[in-house]
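> Have a look at this prediction, sequence included:
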Amino acid sequence: MGLSQLSSSFFFGASTPNFKRFKHIGLIKTSSKSDLITDSAAGATAFSAGIKTYNRAIGIDMDTLAVKLIPEVIDSNISSGVISTSSITHATPASFYAHVKTRKLEEDIATFLPKSPIDFFAGGGKKFFFKRKDNANLSKDFQNANFVIDTISLKKPSVSEFNLSSKFGFLLADNAMPKASEGRGDFLPSATQIGLDYLSQNKRGFFLMVEGSQIDWGGHSNDSDYIVQEVLDFDMAIGKALDFAEKDGNTLVVVTADHETGGYTLASNDGDYNKIKGSFSTSGHSATLIPVLSYGPGSEDFIGFYENNDIFHKIMKVTNWASSL
């Protein structure tokens, strides 16, 4: 999600986007340690661990050694969760709980989730846990980790069940969730709200990573309509986070992206300056700087130009979670 993807919500949405509610704005350079143009694995590991690493790396450094991720830094003191419209084993969510040499090893990535400090998750990816090529079934691993897993629907448990004595996971598609335009419904904003309701029960604090994963896929497909629908869906999830933060008064919200995809531009349609169409320069990623929007305590620290891995260190400073390192 680059600036043009974000901008699309101001032209194609039915209402004022939640993006407009942010007052503090910065820009990050996303290059990885191995490449000028990053992939999502290295880009997300920069956020989750505060280091630059090689493309395809999940939660490891250039020497393939595991690095401490935000949920591992805060561990049992602070609750943590990940939400994604991709499989939960995809590069970005995986970078917040797994340590593998390449993002392609999704079955290996899956084995990390039950053992990780993650308390709440929602997304796709059932087959990587329950229909594996090695015939292993991770149900027992989840059970041993005190997880309640729902593979049917995104349904908030009853008040009596929905407490921190159990962990909760929703795996609602074999691989990725459907496109927003193909029946995903309100999964992302609803999962965000349920995650906030659950994790905020921990009065010591919480960390939640929410990814509008398929904005990227629209870029790879050079499909502007796909991008627009996914950005608007992500904007609704941002609205849930901002509503919570405004009411709570002590929550930091940071919105950014691993990288831009597609070299997406909002161009005039056949020279008509009153009509906009999306155009593309690549089916891959680009090196363009990425917006960082922040709201809440410490949000002013996210203004300016800086490297993507600085996001981790700024979060650590603002929350004082750095003392756990």
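That came in fine, so what should we check first?
> going forward, measure contacts between C-alpha atoms and count neighbours the same way
Noted.
> Pull the number of nearby residues for N274.
Residues near N274, counting by other C-alpha atoms under 10 Å, number 7.
> quick one: contacts for it?
Listed by C-alpha atoms under 8 Å, 6 or more residues apart in numbering, the contact set of N274 reads S268.
> Which neighbouring elements make contact with the helix or strand harbouring A42?
Per DSSP states H and E, A42 falls inside helix 40-49. Applying 3 or more C-alpha pairs under 8 Å, 6 or more residues apart in numbering; DSSP states H and E, we find helix 40-49 packed against helix 91-94, helix 310-319.
> Please repeat the previous calculation with a cut-off of 6 Å.
Packing contacts for helix 40-49, counted by 3 or more C-alpha pairs under 6 Å, 6 or more residues apart in numbering; DSSP states H and E, involve helix 91-94.
> after the helix it packs on comes which helix or strand?
Next in sequence after helix 91-94, counting helices and strands by DSSP H and E, comes helix 106-115.
> ok, and here's another one to check against it:
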Amino acid sequence: MTQPLIPFIDLKAQYKALEQQIRQRIDAVLEHGQYILGPEVKELEDKLAIYTGSKHCITVASGTEALLMSLMALGISAGDEVITTPFTFVATAEVIVLLGAKPVFVDIEPDTCNIAAHLIEAKITEKTKAIMPVSLYGQPADMDEINAIAAKYNLPVIEDAAQSFGATYKGKKSCNLSTLGCTSFFPSKPLGCYGDGGAIFTDDDGLAQACREIRVHGQSRRYYHTRVGVGGRMDTLQCAIVLAKLERFDWEVEQRLLIGQRYNQLMDDAGIQRVQQREDRTSVFAQYTIMVENRSEVEARLKAAGVPTAVHYPIPLNEQPAYQHLCCADCTPIAKDRAQHVMSLPMDPLLSYSSQRQLLELINQN
């Protein structure tokens, strides 16, 4: 298989830099043999809670499970409505529908592609039970505005922070910006494991306890089930891998900020439209995303040169066959437009400036 000229994300290089720490962590798990809820699980939860400033961290099987369990802990059920964005990965809406509730889609900001906070209040009804903004592409949404609206109507907020672990909003870490924060440790995320994994963050003792019980089939103690739950644990080996990678995560975040800023300068100088970042927050650039008119042509040119690209996301959720009955496509015109033009470029803590310049030249070719 031909190696790309510039990898989309270089997980192999990251592993080589951390090989000794990762192997030591894995070997320790193999030695003690506690593959489910072993000591590394609590160690990781404690360290992640400290990192975000949250009171509680509950590791779970995936970012999707984190969202699902958070909704379950809040008691979201059939007939309820949850306000969210259509411009996101399907898991955001999927978990709402799985509980019999209805996702209510609000359009996005044209520059950040995050949910437009000023449009949320008009969508609130007596059936609204939560608001779920997504920190898209690694940058939190307008959380102060969203939290203020939620407080006015006594609604909880769940930050879908699957792409933004490590980012900040007005000095606070993503995942600690609302009632509940949910992230993913999918391998390509800014902090990823080598399989599936995720985490829930909250300062609420009751919600934390509910999430812990839901994670193990609703058990408060062995074979005593206080609530309906799922099998949602993050296994010990994956926790061990994240612990090893956490050792240099601060450095990787710094590099992502640097590389993202270099990209910004290159794109701005060349007059290429890009996703914008607000001054009061940081992005960990889970993806670096531009907007191009002739996307298929640019994708093909980069592919021919050995440069992979991706589209996050080509079809808004309210245009997807499984969800289109919930909201007309014309209700979210900005999401519809951005879906036709966004394109994500290689983004990695080790991406060189020369590679970024190569990318720019390929994009600019006529």
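Happy to help now that I have it. Quantities reported herein were computed from a predicted structural model and do not represent experimental measurements.
> Superposed, what's their TM-score?
Put the two chains on top of each other and the TM-score (TM-score structural alignment, normalised by the length of structure 1) is 0.35; 175 aligned residues with a C-alpha RMSD of 5.6 Å.
> before we move on, the earlier item: now the angle from the helix holding A42 of structure 1 to helix 310-319?
Interaxial angle of helix 40-49 of structure 1 relative to helix 310-319 (axes from the mean of the first three to the mean of the last three C-alpha atoms, to 10 degrees): 20 degrees.
> which stretch of helix or strand covers the residue nearest to F207 of structure 1 when sequence neighbours are not counted?
Sequence neighbours aside, S80 is the residue nearest to F207 of structure 1 in space, at 4.6 Å (criterion: C-alpha to C-alpha, 6 or more residues apart in numbering). S80 of structure 1 is part of strand 79-87, with elements assigned from DSSP H and E.
> Please name every helix or strand in contact with that strand.
With contacts defined as 3+ C-alpha pairs under 6 Å, 6+ apart, the packing partners of strand 79-87 of structure 1 are strand 120-124, strand 206-211.
> Could you look over these and pick the most buried one?
strand 120-124 (a mean of 27; mean count of other C-alpha atoms under 10 Å).
> In contact with S84 of structure 1, which residues?
Taking C-alpha atoms under 6 Å, 6 or more residues apart in numbering, we find S84 of structure 1 in contact with G123, E211.
> likewise H32 of structure 2?
No contacts exist for H32 of structure 2 under C-alpha under 6 Å, 6+ apart.
> Next, find the distance separating it from K172 of structure 2.
36 Å (C-alpha to C-alpha, to the nearest Å).
> cool, G206 of structure 2 as well?
22 Å.
> between the helix holding A42 of structure 1 and strand 206-211, what angle do the directions make?
Using the same axes, to 10 degrees: helix 40-49 of structure 1 against strand 206-211 is 160 degrees.
> which parts of helix 40-49 of structure 1 are buried?
S40, A41, A42, G43, A44, T45, A46, F47, S48, A49 (16 or more other C-alpha atoms under 10 Å).
> just these now: which is nearest N144 of structure 1?
Nearest to N144 of structure 1 among the buried residues of helix 40-49 of structure 1 is S48, at 25.7 Å by C-alpha to C-alpha.
> pretty sure that closest one contacts E72?
No. In this structure, S48 of structure 1 is not within contact of E72 by C-alpha atoms under 6 Å, at 9.7 Å.
> doesn't F170 make contact with D150 of structure 1?
Yes. Shown here, D150 of structure 1 and F170 form a contact pair, counting by C-alpha under 6 Å, at 4.9 Å.
> Show me which of those two is the more surrounded one.
When D150 of structure 1 and F170 are compared for neighbours, F170 comes out ahead with 23 against 15, by other C-alpha under 10 Å.
> that's a strand at that one, yeah?
Yes. Counting by DSSP: H, G, I helix; E, B strand; the rest coil, F170 of structure 1 is part of a strand.
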